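1. I'd like to go over a predicted model; first the sequence, then the structure.
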Amino acid sequence: MKSDMADELDRKLIQALQLDGRAPFSRIAEVLGVSDQTIARRYRRLRSSDILRIVGVPPVGYVAHGRWLLRLRCAPGGARNVAAALARRPDTTWVQLVSGGTEILCVVRARSEYESEELLLDRFPRGARIVAIAAQSILHTYYGSPLIIRSMDALTADEAERLRPAPVPEEVDEILDLDPGDQRLMEVLARDGRAGLAELASATGWSQSTVGRRLEHLRATGLLRYYAEFELPYVGLHTAARLWITVPPAELVATGQALAEHREVVFAAATTGSTNLAVQVVCRNSRDLYRYLTERVAALPAITHVETSPIVQNIKRVGALLTQP
C-alpha cells in the first residue's frame, strides 16, 4: 500500500537514484549513513508499490526520426479512451490528461521516416471523439529527463556531490552503433533500469562481463541515461502544469536557458507550432504555481504569451503504462 508521504530517508533515496539510477546500494548507504540492507529494503518497498521505478533510456536530445508533442482536444467523455489507446503504443511516452481532462498531451518518438511523416494522426481508434489535433516538433531541449527534479531538496550539497556520477555528453543527436544486442539490452532497461547482469545477459545472449562493459560504454558515450520515475505527490509535489510560451525568435535561446534554471521546471524545449516553448513545471500546490507564474515567469521580459494547462493525470511515463484511465 502506498504511503501518503515520503519520510526523509525515502526522499533522499529517490533523489540519489535520480542522480544515478544504477548506483550500488552500498554507496548510497555509505553516503546517507545507513546500512545496505536498509537502502535495499526501502527500494524494494517503493518499487513493489510502484512509487518508484528506474528506467534506462536514450538521452532526451536523441531525436531518431523526430520527436513530437501531440495535443489532442476531445469531446467531453472521449479523452480517456483515446489516452489509453495512445499509451499502449510503443512509440509514445508521457501520455497525460490535461486541461480538465478534455485534452491529451503525449510525446511521440518516431521509429521510422514513415512514422515521422504521417505523425500517427490518422491511426486513432475508430469512433475516437477527437475534435482538434496539433503536432509540434521538439527542436531543442533546454532541460529534461533524466535530469533531477530540483524541487525536492532532500540531499545536502555534499551528499549530492558524493553521489553524482561522472559527467556524460550532454547532447547525442543520433544512435548509430546499436546492434540487435544493444537494442535488446535497452528494451530490458526501459522496463527496469536496475535489472541485474544475469537478466541482461539472458536477454542479449552475451556474457555478464560483456554486458557490464557494454553498459559502461553506452553510458560513457551518452547513449544510455538512467531516469528515476516516481509519484510526485509522495514527495509533496501535488501540482503540475504544462506551459505553452511564445517569445520572439531572437529571444528563444535566452528565454529557454533562463527557464531551464528554474527549480520548478522539469522540462523545457523549443518547438515548432503556434507557441515556440513547451515547459512542464511541478509545484507543491496551486498557490506555489500561482507565485511561480506571477513572479518568475512574469519576470522574463521577452515572453509575450503564456497558456497554462494543469496536468490532471499521467497515463504513461517513460518506462511504464500506469493505471488505466
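-> Now that the structure is in, tell me what you want to look at. Numbers count the residues shown, from 1 in each chain.

2. going forward, measure contacts and count neighbours with C-alpha atoms only.
-> Will do.

3. confirm V281 sits in a helix?
-> No - applying DSSP: H, G, I helix; E, B strand; the rest coil, one finds V281 to be strand, outside a helix.

4. and the nearest residue to it once chain neighbours are set aside, what does it touch?
-> Distance criterion Cα to Cα, 6 or more residues apart in numbering; nearest residue to V281, sequence neighbours excluded, is V265 at 4.4 Å. The contact partners of V265, taken as Cα atoms under 8 Å, 6 or more residues apart in numbering, are Y143, I149, L259, V279, Q280, V281, V282.

5. and here is the other one:
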Amino acid sequence: MESGTDNGLLPGSSISEPDLALIDALQSAPRAPWSHIGRAIGVDATTAARRWERLRADGSAWLTAYASARLATIGFVEIRCRPRFIDAVSAAAVELPWVIGVEETAGDFDLLISAGAADLPTLGRWVRDDIGGLRGIRSARMRVGITLFGEGGDWRMRALPPAQRAELSTPRASSRTAYGARGLTRLSPVDQALVTALHADARMSYTELGAAAGVSEHTARRRVDRLLREGDVVIRCDFAYSLAGLSTLVVYGMQVPQAQLASTGSALARLAQVRLCSAVSGRHSLMTHVLLHGLSGIGPFEKMLADRFPALEIKDRAVVLRTPKRVGWLLDERGRAVGRIPLGPLRP
C-alpha cells in the first residue's frame, strides 16, 4: 500500500490506515475472536471491536456470506438501454433476489448484472422473464461463468504486512472453481437459513445463528463449520472502494489462447488489482474486474498486462460509474452499504 498522510489517511481515501488494516485482518479471518484481530493490528480486543462497529454503522465496511461458485450457475448479463431508462432498469434489477450485483458502466453496455441460479434452464428463464421484458432495454447478452479463478472473497486490502496477516491465517492461493461443480445440489432449508443470517452479519454468534435457523447452538456451529470447510459458503469483508482510495473499477473482456487459459486466469487472479477473474462463454474467454486508484491507472495496468501476458488481448473495457448492488447489499453513490436484499435460494 502507499504510505499514509499525516492524518492517517491514504491519498484519495477517507478510511484511515488503521481501519484499512482492520479490514485486511477481517478479510483474512472474518470470524476470528477480536483478541486475535486486535493482536494482528496492534490494538486490544475492545478497540478492534469498537473500530469495526464504527465502520459497519456508517456503511464503510461490512461482513457478509453467500453460497460459493461450486453450488451456483452464474451469468453476467450485459444490457444496453435507451438512455432515459437506465435508472429504471437498474432499479428493477436491484430488487430481484437472484440478482447478485448491478453495475452501471461506461462502455459497450450500460449495465452489467451478475445473476445466480441452480442450473442453466433456471438462470435462462429468470433472465428472460424478469429482465428481458423490462421497458427500455435495447439488448441483453449473457455470458455464463465457466471457471472462477478469483473473486471478492479472495481479494485482500494488503494494508497489513504479510507477517501480521499470517498470524490470522495461512496464505491462500487464488481459488479455481468450476461454477456449479456440485450440479443440482442445493442447500438444505436449515443451511439456507444459516447462510441468510450470515449474509446480514457474518460475525453473528452461533447462538444467534441457531435462533435464526431454528436449531441449537451446537447444530449451528457444526453446520456452519462444515459449510465453510467444504467450500460451500464464502464469508468476506467488503468495503466502500472509493473511501479506501480505490475510485476506479474496470470490467475487462479478455482473450487468450485456450491452452493458456487456466494458467493466465490463475496468474491474473493473483494480481493485487484484480477483484474478480472468471472464464466465461462468448467471444471473450475471460472477464476480469480490476480496482485502481483512478482512471490514470488504466494505462499503466494495461502496459503491465502486455509485458507479463504477451498472448493476452484486451477486447473490451467498461468503466463502472456506480454500483447500486453488490452481493445483495445496496450501495449509495460513494459505495457505502445502506440496505440489503437477502439473496434468494438458487431455486425458485
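-> Here it is on my side, so go on. Computed from a predicted structure; not experimentally measured.

6. care to give me the TM-score?
-> Aligned and superposed, the two chains score 0.90 in TM-score terms (TM-score structural alignment, normalised by the length of structure 1); 319 aligned residues with a Cα RMSD of 2.5 Å.

7. need the counterpart of the residue nearest to V281 of structure 1 in structure 2.
-> Under the alignment (TM-score structural alignment), V265 of structure 1 pairs with V274 of structure 2.

8. so the longest strand seen in structure 1 corresponds to what in structure 2?
-> Determined from DSSP state E, the single longest strand within structure 1 is strand 130-143. Per TM-score structural alignment, the counterpart of strand 130-143 of structure 1 in structure 2 is residues 137-150.

9. how many neighbours does R80 of structure 1 have?
-> 20 (other Cα atoms under 10 Å).

10. that one: which element?
-> helix 79-87 (DSSP states H and E).

11. contacts for that helix?
-> By Cα under 8 Å, 6+ apart, the list of residues contacting helix 79-87 of structure 1 reads 73, 92-93, 95-97, 101-104, 106, 124-125, 128-130, 315-316, 321, 324-325.

12. I'd like to know which of those are buried.
-> 73, 92-93, 95-97, 101-104, 106, 129-130, 315-316, 321 (16 or more other Cα atoms under 10 Å).

13. and L305 of structure 2, what's its match in structure 1?
-> In structure 1, L305 of structure 2 lands on R296 (TM-score structural alignment).

14. residues contacting its match?
-> No contacts exist for R296 of structure 1 under Cα under 8 Å, 6+ apart.

15. can you map out the helices along the stretch 1-150 of structure 1?
-> Remark: helices assigned in the stretch 1-150 of structure 1 by DSSP state H, counting those that start in this stretch are 8-19, 25-32, 36-48, 79-87, 113-118.

16. what's the longest one packed up against?
-> Read it as helix 36-48 of structure 1. helix 8-19, helix 25-32, strand 52-57 (3 or more Cα pairs under 8 Å, 6 or more residues apart in numbering; DSSP states H and E).

17. can you tell me which of these comes nearest to D158 of structure 1?
-> helix 25-32 (9.1 Å; Cα to Cα).

18. same for the closest one, what does it pack against?
-> helix 8-19, helix 36-48, helix 157-163.

19. and the spatially most central residue of structure 2, how far from Q255 of structure 2?
-> Geometric centre of structure 2, nearest residue: G152, 3.6 Å, by Cα atoms, centre = their mean. Here the criterion is Cα to Cα, to the nearest Å. By it, G152 of structure 2 lies 22 Å from Q255 of structure 2.

20. residues contacting the residue nearest to the centre of structure 2?
-> R236, R275, L276.

21. what does L259 of structure 1 give?
-> L259 of structure 1 touches V265, A268, counting by Cα under 8 Å, 6+ apart.

22. what do you get if the cut-off is 6 Å, keeping everything else the same?
-> The contact partners of L259 of structure 1, by Cα atoms under 6 Å, 6 or more residues apart in numbering, come to none.

23. the helix or strand hosting it against structure 2, how far on average?
-> According to DSSP H and E, L259 of structure 1 maps onto helix 252-260. Taking mean Cα distance after the TM-score superposition for structure 1, the mean distance separating helix 252-260 of structure 1 from the aligned residues in structure 2 is 2.1 Å.

24. could I get the buried residue list for the helix or strand following that helix?
-> Following helix 252-260 of structure 1 in sequence order, the next helix or strand is strand 265-271 (DSSP H and E). Within strand 265-271 of structure 1, the residues scored as buried using 16+ other Cα under 10 Å are V265, V266, F267, A268, A269, A270, T271.
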